[in-house]
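> below is the structure, and that's it, no one-letter string:
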């Protein structure tokens, strides 16, 4: 029994020397191999001055009702006023039409013209409707007074009945119609996919 106790005591004594030496070796390795700080640690005061002089608003949210009864909501990650125009980043429009259809438009950027009461969503705009239409184009223009939406260029559309391409899309509420109508025009090409 004394021999086992003696071996155990020797082992503990050995660890009392070895473990602090190992810790010291590890710490010296960390300090020796650490990278020096980069030279670019100065505060960009010119950039801070420019940002302080340029008014911005984060998380903007505007809503209203158009003449056709559509409820329109606009949200943006950041906005910057420039006269009558409000420039926006990550601009989104949500439209609840009078007939119950939901239209969601998202774009990388855009602008809201408060005088003309229009919103332009640009930079690969994506439109999706609650009745199964999904499309992408270079941009959309929404008339906030009337609720009319037009595409800025050609678009590709996934529809409940297949897919199509068109040169232009107009979403409008004709006077005698019960709700909004989607009108695809300028070189429409339809690929019909029958349901299984």
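Here it is on my side, so go on. Quick caveat: nothing in here was measured; it's all calculated off a predicted structure.
> okay, CA-based contacts and neighbour counts for the rest of this
OK.
> residue 103 contacts residue 128, doesn't it?
Yes - using Cα atoms under 8 Å, residue 103 makes contact with residue 128 at a distance of 5.8 Å.
> tell me where the chain has strands.
Remark: strands assigned in the chain by DSSP state E are 57-65, 71-82, 85-96, 102-113, 118-129, 134-143, 149-151, 155-159, 162-166, 168-172, 181-185, 189-192.
> and here's the other structure:
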């Protein structure tokens, strides 16, 4: 047998053995390497998504029975069960009064129930009006069909006359044709500031 024939005979044995060796090495490596990548979500985010859905940029708008335009928005909201209230974060509302003027509401969180025509603002609630009043409190409960609102607790604020505190505040109209007004009750204290001229 010449040299060429011997080389061909060797390669017929060596090459298949080399191929088997390479394949076995690949399988061994694939079994020994553990995954080191991380999931794109933190465990608490995954748990929150599993527990319930959430809506980003939730928005509600309508017109009250008195003709006032109201819009309510939230950065995120968790859908409610049938007839229930939806929990929301960074809740905001804008009310354009039919008789003129505007009221803006803002809070850290709250609940929204369009079916029940109710909304509740909780946590660092801030109320501002186009007439120059700014009021802060911890909770404000509002109606949406006929706009009315009240605080279960104390309020602090500033206005055209100075700084004030009160045990409770109500916002609403006495009847359908009356303008919306703010009523402060239960121990009102006013610190008059003469630098703020009285407005008509």
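Yes, it's here. Bear in mind the structure is a predicted one, so any value in this text is a computation, not a measurement.
> dump the strands of the first structure to a markdown table, plus mean neighbour count.
Below are the strands of the first structure laid out as a markdown table (neighbours: other Cα atoms under 10 Å):
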| stretch | mean neighbour count |
| --- | --- |
| strand 57-65 | 13 |
| strand 71-82 | 18 |
| strand 85-96 | 21 |
| strand 102-113 | 21 |
| strand 118-129 | 21 |
| strand 134-143 | 20 |
| strand 149-151 | 21 |
| strand 155-159 | 18 |
| strand 162-166 | 17 |
| strand 168-172 | 19 |
| strand 181-185 | 14 |
| strand 189-192 | 13 |
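> CSV for the ones you listed, including distance to residue 5 of the first structure?
Output for these, formatted as CSV (distance: least, Cα to Cα, whole Å):
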stretch, distance to residue 5 of the first structure
strand 57-65, 71
strand 71-82, 71
strand 85-96, 73
strand 102-113, 74
strand 118-129, 77
strand 134-143, 79
strand 149-151, 87
strand 155-159, 81
strand 162-166, 84
strand 168-172, 90
strand 181-185, 91
strand 189-192, 87
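> is it true that residue 67 of the second structure touches residue 98?
Yes - if you go by Cα under 8 Å, residue 67 of the second structure and residue 98 touch, sitting 5.5 Å apart.
> between the two, which contacts overlap?
The contact sets of residue 67 of the second structure and residue 98 do not overlap (Cα atoms under 8 Å, 6 or more residues apart in numbering).
> center of the first structure, which residue is that?
In the first structure, the residue lying closest to the centroid (Cα atoms, centre = their mean) is residue 90, at 4.9 Å.
> now do the contacts for that residue.
Residue 90 of the first structure is in contact with 76-78, 106-110, counting by Cα under 8 Å, 6+ apart.
> of the residues you listed, closest to residue 144 of the first structure?
residue 110 (14.2 Å; Cα to Cα).
> contact partners for the closest residue to that closest one other than its chain neighbours?
Excluding the flanking residues, the one nearest residue 110 of the first structure by Cα to Cα, 6 or more residues apart in numbering is residue 121, at 4.4 Å. Each residue near residue 121 of the first structure by Cα under 8 Å, 6+ apart is listed here: 91-92, 105-111, 139-141.
> hmm, back to that, in CSV, list the contacts of residue 90 of the first structure along with distance to residue 11 of the first structure.
What follows is the contacts of residue 90 of the first structure, written out as CSV (distance: Cα to Cα, whole Å):
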residue, distance to residue 11 of the first structure
76, 67
77, 64
78, 66
106, 69
107, 69
108, 67
109, 69
110, 73
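> closest one to residue 44 of the first structure out of those, please.
For the contacts of residue 90 of the first structure, the minimum distance to residue 44 of the first structure (Cα to Cα) is 21.7 Å, reached by residue 78.
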